[in-house]
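Chemist: Using only what follows, build the 3D model:
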Amino acid sequence: MPANSFGHILTLTTFGESHGPAIGCVLDGFPPGMAITPEEIRAELMRRATGQSRWTSQRKEAEDVQILSGVFEGKTTGSPIALLIYNTDAKSKDYSKIANQFRPGHADYTYHHKYGIRDYRGGGRSSARETAMRVAAGALAKKWLREKFGVEITGWLGQIGEEVCDERFDPAVIDTNPFFCPDASRIEALEDYMKRLWKSGDSVGALVKARATGVPVGLGAPVYAKLDGDLAAAMMSINATKGVEIGAGFRSVAQKGTEHRDEITPEGFESNHAGGVLGGISTGQPVECAVAFKPTSSLRLPGKTVDIHGGPVEIVTTGRHDPCVGIRAVPIVEAMLALVIMDHVLLHRAQCGDVGEQTPRIPG
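Modeler: Here you go, the predicted structure:
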């Protein structure tokens, strides 16, 4: 199964299945000399982990990450960094009843036709379990960007179902609740909403937003290595993603040009509808994106499908599933944003490292 790697200079390859013995990744092209510990990586993994609240799947993995290579005496060496996490709480028997059925809304049908075989245990390679390795690699990228450039990456839940979560925004609140919600006044309403949803047996989608501040000017390149193009591709590669916005995104359709253009003064840009990217190249403003996640398709409510012989059947998916996968996607979106920006920093350094400081320098 090809295409399990992404990146230009900083490349990430992930491997493993949801119910296999382990999942892992190789992060290649990472610069030498940065201090890193398994505990730092695990701290990011636990933000994404299931079983942290009643509103996520109750699968409880230890997320004890092992650094197999690329780190010596606590510092990166410049060689490939291999990370491994053993799966310790998979329950494959939950899926035995649907081994010969295609779950609607899942990759079962398409995997079956493409490869002629599929791992039905939790979705195998198409499971969100794979994203744990993105978060592990993203932990390194986030730290490197912070130490080298002061880049700070923040993700949050902007909307869950019909419930808007970020009309008030306090970044200090985001990691204090199970929803990654930046508005403390909305937590109780979200709890009530999720209780009703859980009781109904149904699911909803979510909108996850992320912002990177302190991003240098000049990252990205026309035409086929645009920063926003690579960001969109990275976000679309996350399981259950159905839409990506950069800056104003789809709101740009209703804006006039006089409103959308980010006018420039000697004191800085007056707005950021472009999301920190112009012509595929970063402006020095915050890089902003939003990612739409579809509702979970694994439901205990009966639905129509067919079996591997083409016959009609009724399907009920048992096991442990998220009523909203978007909640746990916040750290994943942060990780992908960090990995793409770091990759473009290294690309820029490789081609334009000897380009001097340009004037005027407009504040971001």
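Chemist: Going by C-alpha atoms from here, please, whenever you check contacts or count neighbours.
Modeler: Fine.
Chemist: Let me see the contact set for the closest residue to residue 283 other than its chain neighbours.
Modeler: If you skip the residues right next to it in sequence, residue 283 has residue 217 as its closest partner in space, 4.9 Å away by Cα to Cα, 6 or more residues apart in numbering. When contacts are counted by Cα atoms under 8 Å, 6 or more residues apart in numbering, residue 217 touches 281, 282, 283, 284.
Chemist: So which residues of the stretch 51-200 of the chain form strands?
Modeler: Per DSSP state E, counting those that start in this stretch, the stretch 51-200 of the chain carries strands over the ranges 65-69, 71-72, 75-76, 81-86, 152-160, 163-164.
Chemist: Compare the ones you listed and give me the one nearest residue 310.
Modeler: Nearest to residue 310, of all these, is strand 152-160, at 35.2 Å by Cα to Cα.
Chemist: Return the set of buried residues in the closest one.
Modeler: 152, 153, 154, 155, 156, 157, 158, 159, 160 (16 or more other Cα atoms under 10 Å).
Chemist: And this one, please, so the two structures can be compared:
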Amino acid sequence: MPGSSFGEMFRITTFGESHGPEVGVVIDGVPAGLYLSKDDIQFELLFRRPGRQYVTGRREKDEPEIVSGIYNGRTTGAPIAIIVKNSDVISSLYEEIRYKPRPGHADLPYIMKYGYENWDYRGGGRASARETVSRVAAGAVAKKLLMLTDTVIGGHLKSLGPIELNEDVTFEEILCSKYSPVRASKKWLEEKFEELIKQATVEGDSWGGIAEIVVKNPPSGLGEPVFDKLKADLAKAILSIPAVTGFEYGLGFKAGRMRGSEANDEIIVKDGRLRWKNNTSGGILGGLSNGEDIILRCAFKPTSSIRKPQKTVDLRTYEETTISVIGRHDPAVAIRGVSVAEAMVALVLVDHAMRTGYIPTVKLTEEQAKIIEERWRRYVELCKPMQGSQ
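Modeler: Reported below is the predicted structural model:
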């Protein structure tokens, strides 16, 4: 599958299937000298990991193993290979799916493209969201490199089903949402989301949701005219995530219902710098980052594997039938999808930061490596559970 690689200066190639022995990623383009450990990668994988409350019951430790590109705890400049073993695989749960493609899933399109005889139906094979482990692992490396520019990326679930957050949220609250079982940035919202998930689980159904990603302190000038605009690369990155059906940044689709006098953001001088008054463009103008916070949102459709009976076709007989999907599936894929969206944003930004010259492409100086390490430590400390009622 030639579409398994992403990026230019910072390039990743993911591999592995849902029920194969492992999934993994090869990262090419990481400069030498970066302090990098298993713990750095596991920190980000923790918030995507299955087997927790309100997500799939599949029990995976998701312990990364760095098999190349590291010596004495630092990157060498060579490709970095990371693998994560699949340990809790129950392929027998997918026997019915072998002949009955799931409505809303990639089963039938994969069969049409690659042939039934070549289709790995176990857990969805390559089309499974299990593949996103590789993205989050690579995203951890990208996030750490971005610390050189003091750029921090956080995400939260802005809405789940009919419940939406319509009040201001601080970046600290967004970072703390990592420890919310439903990626909520407010305690009251967490309780509402939990009620919704419990109801869907009882009914054998699922919900869709909208994730919001905020980038603090992005460098200005990221992006290249005309086809490599930052917004274009971000859109491709986000839309490549399984179950994502929509992407917007700044005002997004609201801009299509506004006048120019409403949507245009006035240019001001603040703290001796040229700034934009309200950041309605979400940190991107003309396809280039303008130094304001980058704010984007993406919509995740409801998980397609549900217990409620749905119509499909038996591929052995071509007769219409029904399927009730058993197994271990997320009642709302958007919950764990927030971490994946964060990772994809990081991959795009670090790639453009290297292309623009903000991050060295060959090696880091000792001073740069220490700056990154200190900022990474501060970032990990900022990501902590919500305290009290919010």
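Chemist: Tell me how they score on TM after superposing.
Modeler: The TM-score (TM-score structural alignment, normalised by the length of the first structure) is 0.93; 351 aligned residues with a Cα RMSD of 1.6 Å.
Chemist: By neighbour count, which of the contacts of residue 217 of the first structure wins?
Modeler: Within the contacts of residue 217 of the first structure, residue 282 tops the neighbour count with 25 neighbours, counted by other Cα atoms under 10 Å.
Chemist: Turn the buried residues of strand 152-160 of the first structure into CSV, columns for distance to residue 96 of the first structure.
Modeler: Converted to CSV, the buried residues of strand 152-160 of the first structure look like this (distance: Cα to Cα, whole Å):
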residue, distance to residue 96 of the first structure
152, 44
153, 41
154, 39
155, 36
156, 36
157, 34
158, 36
159, 34
160, 31
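Chemist: ok, the residues you listed vs residue 170 of the first structure, which is closest?
Modeler: Lowest distance from residue 170 of the first structure to these (Cα to Cα) belongs to residue 156, with 10.2 Å.
Chemist: which residues of the stretch 1-150 of the first structure fall in helices?
Modeler: Ranges of helices in the stretch 1-150 of the first structure, per DSSP state H, counting those that start in this stretch, are 38-48, 108-115, 131-149.
Chemist: Ok, which of these comes nearest residue 304 of the first structure?
Modeler: Counting by Cα to Cα, residue 304 of the first structure lies closest to helix 108-115 out of these; the figure is 13.5 Å.
Chemist: List the buried residues in that closest one.
Modeler: Buried residues in helix 108-115 of the first structure, counted by 16+ other Cα under 10 Å: 108, 109, 111.
Chemist: From residue 214 of the first structure, how far off is the last one?
Modeler: Shown here: residue 111 of the first structure relative to residue 214 of the first structure, a distance of 41 Å by Cα to Cα, to the nearest Å.
Chemist: And for the first one?
Modeler: Here the criterion is Cα to Cα. By it, residue 108 of the first structure lies 41 Å from residue 214 of the first structure.
Chemist: what's the distance between the residue nearest the centre of the second structure and residue 156 of the second structure?
Modeler: Relative to the mean C-alpha position of the second structure, the nearest C-alpha, by Cα atoms, centre = their mean, is the one of residue 340, at 1.5 Å. Computed with Cα to Cα, the distance linking residue 340 of the second structure and residue 156 of the second structure is 11 Å.
Chemist: which residues in the stretch 201-350 of the first structure form helices?
Modeler: Along the stretch 201-350 of the first structure, counting by DSSP H, counting those that start in this stretch, helices occupy 227-236, 257-260, 330-352.
Chemist: Provide the aligned range in the second structure for the first one.
Modeler: It stands for helix 227-236 of the first structure. The alignment of helix 227-236 of the first structure onto the second structure (TM-score structural alignment) spans residues 230-239.
Chemist: Mean per-residue distance, that stretch versus the first structure.
Modeler: Superposed on the first structure, stretch 230-239 of the second structure shows a mean distance of 0.3 Å to its aligned residues (mean Cα distance after the TM-score superposition for the first structure).
Chemist: can you check stretch 193-202 of the second structure too?
Modeler: With mean Cα distance after the TM-score superposition for the first structure, stretch 193-202 of the second structure averages 1.5 Å from its match.
Chemist: Specify, as a residue range, where that stretch falls in the first structure.
Modeler: Stretch 193-202 of the second structure corresponds to residues 190-199 of the first structure when matched by TM-score structural alignment.
Chemist: List the buried residues in that stretch.
Modeler: Judged by neighbour count (16+ other Cα under 10 Å), stretch 190-199 of the first structure contains these buried residues: 190, 194, 197, 198.
Chemist: Now tell me what touches that stretch from outside.
Modeler: Stretch 190-199 of the first structure has contacts (Cα under 8 Å, 6+ apart) with 55, 163, 203, 323.
Chemist: Emit the ChimeraX select command for whichever of those residues are buried.
Modeler: Command for ChimeraX that selects the buried part of the contacts of stretch 190-199 of the first structure, burial taken from 16+ other Cα under 10 Å:
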select :55,203,323
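Chemist: Which of the contacts of stretch 190-199 of the first structure sits closest to residue 136 of the first structure?
Modeler: For those, the nearest to residue 136 of the first structure is residue 55 (22.5 Å; Cα to Cα).
Chemist: what's the nearest residue to the counterpart of residue 263 of the second structure in the first structure if we skip its chain neighbours?
Modeler: Matched by TM-score structural alignment, residue 263 of the second structure corresponds to residue 260 in the first structure. Nearest residue to residue 260 of the first structure, sequence neighbours excluded (Cα to Cα, 6+ apart): residue 273, at 5.9 Å.
Chemist: how about that neighbour, what's its partner in the second structure?
Modeler: The alignment partner of residue 273 of the first structure in the second structure, by TM-score structural alignment, is residue 280.
Chemist: Assess the claim that that match and residue 251 are in contact.
Modeler: Yes: between residue 280 of the second structure and residue 251 there is a contact under Cα atoms under 8 Å: 5.6 Å.
Chemist: joint contacts of those two?
Modeler: residue 263.
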